[in-house]
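Chemist: got a structure for you, letters missing:
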């Protein structure tokens, strides 16, 4: 019983410390996700508490569940308008963009580490995709408003590129373990299966759940639990039949979030808490898992790979992906810069360790270093780069808060809260004139 209570106490204190650390995020200009990682590392075997944690299976379990919850919440907040303006470039980035990044970076990693090309490509695939948790967190909570097309492209890319990244890592692990048993057609068939099953399950159950919610009458606090449990069920069921659970749960969230009912506003607020809790738990666990001294031993590799990825591989992939869609060069530059890495690469780096591949622990340590560098270099400079590339939109006309009040099961009114600052368009205006200028998405 004492052991159980100690686990409860330590776990709760770590999460408490992570949340309290969030108050420093805005003051220091440090991404919140990085502070979560720091809390985990400080509590780890070489930190203050000295907790020895090397359970990669448990970390993988936590990572999968947390990422599913984060993607579900991201889907709930993605409007159909985003799909209209950003779907084509986002899909191209999530497919060709990931492949191009892995190929270009893979060549560099193979040369840098002086390893077999299969091992080099595996390292590149682990860090080759942007991270939904990092992108959603930093873009939506970073105080920077972007034009709709750039914002939609970045968010949809981060939500849609996980399936290909996971498939590439899985396929390359198999290629490293059993090179003779792998074929190109087998890989392409697996890719088609993952995407088609993920797409089908997400659309089917997203539609069914969006139709079910208006007909179910529950206590307010139960709706979010219902949606979360349903989303995780879709995620697990899709994985069981060989599809991409991450794609399915994201699409399920999109369809539910765009079918507003009386419970929608409350669900969004509760799901926001679930998503933050998932991020905190995930990054603290990943921080516990890493051994800082091992990361420091390969820091030069992490710096070289992060620099090449940010300055060469990612720009090439983005330019070749979105230039045909008539993006401006400054928009392409910003999209290239916001190729944030986060929990996904670290979670993917666990898979080679579990598969027993030679050098897997080095891959994990390098991937961890790349993620930390990405969060520091890219995450802290988003406002600066948004101004530099001139993609930032002034927010003095936007409401500080929006509150939806439902007057019946099918009708609602929206209340807007404005903070009238110098230069705000609300100065000297009647509230009726303000309401005519603002419309909900």
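Modeler: Received, thanks. In this text the structure is predicted, and so the values were computed from the model without any measurement. Residues are numbered from 1 along each chain as shown.

Chemist: make it CA atoms for all contacts and neighbour counts henceforth
Modeler: Will do.

Chemist: what's in contact with stretch 123-134?
Modeler: 33, 67, 70-71, 74, 94, 98, 101-103, 105-106, 109, 155, 157-159, 161-162, 165, 168-169, 279, 339-346, 348-349, 363, 367, 370 (CA atoms under 8 Å, 6 or more residues apart in numbering).

Chemist: separation between the residue nearest in space to the middle of the chain and residue 325?
Modeler: Nearest residue to the geometric centre of the chain (CA atoms, centre = their mean): residue 132, 1.3 Å. Counting by CA to CA, to the nearest Å, the gap from residue 132 to residue 325 is 23 Å.

Chemist: does residue 5 sit in a helix or strand, and which one?
Modeler: helix 2-28 (DSSP states H and E).

Chemist: from the chain's centre, how far out does that helix sit?
Modeler: Taking CA atoms, centre = their mean, to the nearest Å, the mean C-alpha location of helix 2-28 is offset from the chain mean by 22 Å.

Chemist: Equivalent analysis for stretch 387-407, please.
Modeler: Remark: stretch 387-407 is offset 22 Å from the chain centroid, using CA atoms, centre = their mean.

Chemist: and the comparison structure, right after this:
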């Protein structure tokens, strides 16, 4: 077996990280999400590309993905201004729960009809791909020039930060139903509310404690403040998971609370966590790109196109219009934009590793379909977000149409 020295390994890792960032920057200049460049370079370095690196460790990929998502969600929470998103809490939470469930059920039905999946496999695929991706949404919205103080962008941002727990819960439920077909769905209801309550509680506690600790002069004026912020994100996630809560929700809520309190170190901590979040995106997408062999995607082109079409034009719009129907302040233009801005990214791909690790029948096909859908969603929806926002008058001032301006702003 060929061995590589530590020096060469570190050189290769550093070179891959730098090249991945450059690739992401280049794709962004062409109007594509940076994740396309990150994933693309990973695939080029992988077994089917000129790099020829063979990597098929789904357990490691799952661990890397979870670790990176913790910091992405924590940073996303820190950068979210509560004063802007507070009016959108109720619609965002409805979308983050019932909306995810509706999307999953529609995709499940499509998978049964189009892919000849059984209901459990279909529900698993739907659950994996139902949630929007926080990293993709945060990056796209903040790079398009859309007015982030508007209520519609705030709704999308808050939803993307809070809908992962619902998707993760449903993936776990689907795996349980596959392993134990006789399990009762009603028995999972108390578990769901328990996970959400514990995750929120831990997040609130960590988010309050972090600024209190950083107010101490010794910490706020030294690099130890950065170490403490890393510890806060990890403890929030880990503690919530250990006691039966949802760790991802805890990480996001902790960042949200810490980012909206007043203390001297807040700005530098936010900047540092933003850097960690970008590092997390680069590492996560590069790892996922290495894991996927492009030749395997050829077998799922047709089913992938079908699922992507259903997701973009049926499942997501249906879930948005149904869930936001009670909220009269959001007109059809706002709902249409929210439907189109439901970007998929790393979260569905990371969730798709769970069936692989669990050894579920058809897991390899599900993984490749999810990867294909994420790529297509990013290529189609990402570059068109600003154009759609402009056409619908969302997040931009339109003096000729006060009604549209009101819909796009708080």
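Modeler: Nice, thanks for sending it over. Keep in mind that this is a model prediction, so the values were computed, not measured.

Chemist: circling back to that earlier point, the residue nearest to the centre of structure 1 pairs with which position in structure 2?
Modeler: Using TM-score structural alignment, the partner of residue 132 of structure 1 in structure 2 is residue 134.

Chemist: and what of residue 282 of structure 1?
Modeler: By TM-score structural alignment, residue 282 of structure 1 lines up with residue 284.

Chemist: ok, now how distant is the closest residue to that match other than its chain neighbours from residue 358 of structure 2?
Modeler: Leaving out its chain neighbours, the residue that sits closest to residue 284 of structure 2 by CA to CA, 6 or more residues apart in numbering is residue 65, at 5.6 Å. As judged by CA to CA, residue 65 of structure 2 and residue 358 of structure 2 stand 16 Å apart.

Chemist: the more surrounded of these two?
Modeler: Using other CA atoms under 10 Å, the more surrounded residue of residue 65 of structure 2 and residue 358 is residue 65, with 24 against 12.

Chemist: quick one: what's aligned to that one in structure 1?
Modeler: Aligned by TM-score structural alignment, residue 65 of structure 2 pairs with residue 63 of structure 1.

Chemist: Equivalent analysis for residue 348 of structure 2, please.
Modeler: So, by TM-score structural alignment, residue 348 of structure 2 is matched to residue 345.

Chemist: Surely that match and residue 365 touch.
Modeler: No. With contact defined as CA atoms under 8 Å, residue 345 of structure 1 does not count as touching residue 365 (11.0 Å).

Chemist: mean deviation (superposed) between the helix or strand residue 69 of structure 1 falls within and structure 2, please.
Modeler: If you go by DSSP H and E, residue 69 of structure 1 is part of helix 56-76. Once fitted to structure 2, helix 56-76 of structure 1 is off its aligned match by 0.5 Å on average (mean CA distance after the TM-score superposition for structure 1).

Chemist: That helix packs against which elements?
Modeler: Counting contacts by 3 or more CA pairs under 8 Å, 6 or more residues apart in numbering; DSSP states H and E, helix 56-76 of structure 1 is packed against helix 132-141, helix 148-160, helix 220-240, helix 245-257, helix 264-289, helix 343-355.

Chemist: so which of the ones you listed gets nearest residue 198 of structure 1?
Modeler: Counting by CA to CA, residue 198 of structure 1 lies closest to helix 245-257 out of the helices and strands packed on helix 56-76 of structure 1; the figure is 4.6 Å.

Chemist: Where in structure 2 does that closest one fall?
Modeler: Against structure 2, helix 245-257 of structure 1 falls on residues 247-259 (TM-score structural alignment).

Chemist: ok, residues contacting the matching stretch?
Modeler: Contacts for stretch 247-259 of structure 2 (CA under 8 Å, 6+ apart): 69-71, 73-82, 161-162, 164-165, 196, 199-208, 210-211, 233-234, 236-241, 266, 270.

Chemist: for stretch 62-72 of structure 2, same thing?
Modeler: 134-135, 233-234, 237, 248, 251-252, 273-274, 276-278, 280-281, 283-284, 287, 346-347, 350-351, 353-354.

Chemist: same thing with stretch 284-300 of structure 1?
Modeler: The contact list for stretch 284-300 of structure 1 (CA under 8 Å, 6+ apart) reads 14-15, 18, 36-46, 51-56, 59, 62, 346, 362, 365-366, 368-369.

Chemist: how many other residues sit next to the residue mapped onto residue 29 of structure 2 from structure 1?
Modeler: Residue pairing (TM-score structural alignment): residue 29 of structure 2 is matched to residue 27 of structure 1. Counted with other CA under 10 Å, residues neighbouring residue 27 of structure 1 total 8.

Chemist: From residue 21 of structure 1, how far out is residue 27 of structure 1?
Modeler: 11 Å.

Chemist: Then residue 111 of structure 1?
Modeler: Residue 111 of structure 1 sits 40 Å away from residue 21 of structure 1, going by CA to CA.

Chemist: Is it correct that residue 342 of structure 2 is in contact with residue 316?
Modeler: Yes. Under the criterion of CA under 8 Å, residue 342 of structure 2 is in contact with residue 316, at a separation of 7.2 Å.

Chemist: didn't residue 404 of structure 2 look like it was pressed against residue 395?
Modeler: No. With contact defined as CA under 8 Å, residue 404 of structure 2 does not count as touching residue 395 (9.2 Å).

Chemist: who has more neighbours, these two?
Modeler: Counting neighbours by other CA under 10 Å for residue 404 of structure 2 and for residue 395 shows that residue 395 has the greater number, 27 against 20.
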